[in-house]
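J.: Compute the structure for the input listed below.
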Amino acid sequence: MKIHLPVHCNEIGLRESNEDAIYPVTPTEDSRLFMVCDGVGGQAKGEVASSLTCQGFSKYLSENPMEDIEDETYLPLALQSVEQNLGTYLETHPEAKGMATTLTFLKISDEDEKALIGWVGDSRAYHIRDGQILYQTKDHSIVQGMVEMGEITEEEALTHPKRNIITRAVNGTYPTRIDQKIITDIKKNDFFFLCTDGILETINDEIIALSCTEQASVEKIKSYIVNKAKGVTKDNYSMYIVKIQKTTSKNS
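T.: Predicted coordinates:
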């Protein structure tokens, strides 16, 4: 399986500092691990939590190669290691108490032609084919819970005053859980789109889907989204766009 050179952004928005982090900072066509993190905690070092989480997961995968992408124990163990490292940081940096981060994780397996998606919080991952969203993560947030309970509609959730309150985050104080999904149906020209919630201030799911068509280049999609966000988005905004160039499947 081959991918086009991935594109990304990691921008400050209208904030005073950038608490988002991405991995890798400089992708290549050989990159197969991608992460976007949105640090929370403000003065409590959200930018440290997001950066340490990206570093921690990449280090864990390097030291403990993933033998089976469908091993459901792998990501929880990786998360446990990352949170232990955050806890160690807090022991020597008490001023960072309360720091945490969201995480969206994508690992592509060439051999299996599968992808593993993991997430904590409200940063998202999408699997898109020719303008149609085949899969998207569900936010760990107050408003998502309200939508699932039928208390509000998805449209009302977009403007709800509690829309930015998350119910899970990677942190070094209380263990959290990571949700995961294996994508087994991957074809040529499919997209994987990872983003922090700042991206969603100026575009919605429909725009994301319609931007990711067979003819669209990742560079053109990035340019469109960044131009929509620049000078408008209040939050930090970060994303990764990965387009499949070739698989060994038929018609691919």
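J.: CA atoms for contacts and neighbours, from now on please.
T.: Will do.
J.: Secondary structure element for the residue lying closest to Arg163 once chain neighbours are set aside, which one?
T.: Leaving out its chain neighbours, the residue that sits closest to Arg163 by Cα to Cα, 6 or more residues apart in numbering is Val143, at 5.5 Å. Using DSSP states H and E, Val143 falls within helix 142-148.
J.: How far does that helix sit from its chain's centre?
T.: 19 Å (Cα atoms, centre = their mean, to the nearest Å).
J.: got it, and stretch 134-144?
T.: Distance of stretch 134-144 from its chain centroid, counting by Cα atoms, centre = their mean, is 12 Å.
J.: What of stretch 39-59?
T.: For stretch 39-59, the gap between its own C-alpha mean and the chain's C-alpha mean amounts to 13 Å (Cα atoms, centre = their mean).
J.: Kindly report the same for stretch 178-190.
T.: With Cα atoms, centre = their mean, you get 14 Å for stretch 178-190.
J.: Quick one: end-to-end length of it, please.
T.: Start and end residues of stretch 178-190 are separated by 24 Å (Cα to Cα, to the nearest Å).
J.: What lies in contact with it?
T.: With Cα atoms under 8 Å, 6 or more residues apart in numbering as the test, stretch 178-190 has contacts from 69-70, 75-76, 79, 113-120, 127-130, 213-214, 243-247, 249, 251-252.
J.: now the other sequence, so there's something to compare against:
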Amino acid sequence: MISMSTDVGNLRETNQDRVAYKKINDDELLCVLCDGMGGHKAGEVAAQMTCDYIMDHFEEHEELLSANDIKMWFTNLIMEANNAVYAKGSENEEYNGMGTTVVVAYLKGQQMYVSHVGDSRAYIFKNNVLTQLTVDDTLVNALLKGGYITEKQAIDHPQKNVLIQAVGVTDLLKVSFCELPADYEAFMMCSDGLYNSLSNEQMIAILAGEGNAKVKTEELIKQANIHGGYDNISVILLEGGEAHE
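T.: This next block holds a predicted model:
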């Protein structure tokens, strides 16, 4: 079963997150989550454009015969969305500098494929363990990878939320990709509004609890608002490894 929800949170005036999913057939499912950024309504424009582009154009691919085919197609879609958002921002001063994160997940049979840009995340939950699949495109992670700071310093670093790349901001994007068997108990995509308000332990308690995907999605957002709600909060939750609604 799949469920998705998005919430403005406690502090923001508008919701700049966008979520969508599409059941292509009994064997295939596509999910997209975006977290927009930019003044006025620019962030939501970037997020909506990116989400719509990927959802609208995904099925235009030739036959995807391998994981590398899927990786190349994901990269192509995200780069095309990036170009469209960047062009709109360049043409309109109101939208200048707008951007968005993106996570794309594609379930095909018993395999899950994931790509992302930014700091929205994908996780799998299995055997009471929550594993992050994506690596946040943040300045702190770049400093950590380069050996300039320690993991302890990274936890409370003043620039831990500064992104080093986002869709629509630059024409030089590095799109991540991973492939995994769909043998998890749950697969989750979320914006930073969720994981910045809830600890891994709090998320695990909800994912391991009673109720279906819809109940758990609603509880994740409810608890994120109770424990902060500092940003928009979005969740897409797929229980089991099958494309059932």
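J.: Contacts only, for the counterpart of the residue nearest to Arg163 of structure 1 in structure 2.
T.: Aligned counterpart of Val143 of structure 1 in structure 2: Val140 (TM-score structural alignment). Applying Cα under 8 Å, 6+ apart to Val140 of structure 2 gives the contacts 154, 157, 159-162.
J.: what helix or strand does the nearest residue to Ala67 of structure 2 once chain neighbours are set aside sit in?
T.: Spatial nearest neighbour of Ala67 of structure 2, chain neighbours left out: Glu179 (7.3 Å); criterion: Cα to Cα, 6+ apart. Assigned by DSSP H and E, Glu179 of structure 2 belongs to strand 178-181.
J.: who does whichever helix or strand comes after that strand touch, helix- and strand-wise?
T.: Counting by DSSP H and E, the next helix or strand C-terminal to strand 178-181 of structure 2 is strand 186-190. Counting contacts by 3 or more Cα pairs under 8 Å, 6 or more residues apart in numbering; DSSP states H and E, strand 186-190 of structure 2 packs against strand 121-126, strand 233-239.
J.: Let me have those strands in a markdown table, adding distance to Asp56 of structure 2 as columns.
T.: Formatted as a markdown table, these follow (distance: least, Cα to Cα, whole Å):
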| stretch | distance to Asp56 of structure 2 |
| --- | --- |
| strand 121-126 | 22 |
| strand 233-239 | 19 |
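J.: Nearest to Tyr86 of structure 2, out of these?
T.: Nearest to Tyr86 of structure 2, of all these, is strand 121-126, at 22.5 Å by Cα to Cα.
J.: what's the matching range in structure 1 for that closest one?
T.: Using TM-score structural alignment, strand 121-126 of structure 2 corresponds to residues 124-129 of structure 1.
J.: need the strands for the stretch 101-250 of structure 1, in chain order.
T.: Along the stretch 101-250 of structure 1, counting by DSSP state E, counting those that start in this stretch, strands occupy 103-109, 114-120, 124-129, 132-136, 170-171, 179-183, 191-195, 237-246.
J.: count of neighbours near the spatially closest residue to Gly228 of structure 2 that is not a sequence neighbour?
T.: Ranked by Cα to Cα, 6+ apart and with sequence neighbours excluded, the top spatial neighbour of Gly228 of structure 2 is Ser197, at 5.2 Å. The local packing of Ser197 of structure 2 (other Cα atoms under 10 Å) involves 22 other residues.
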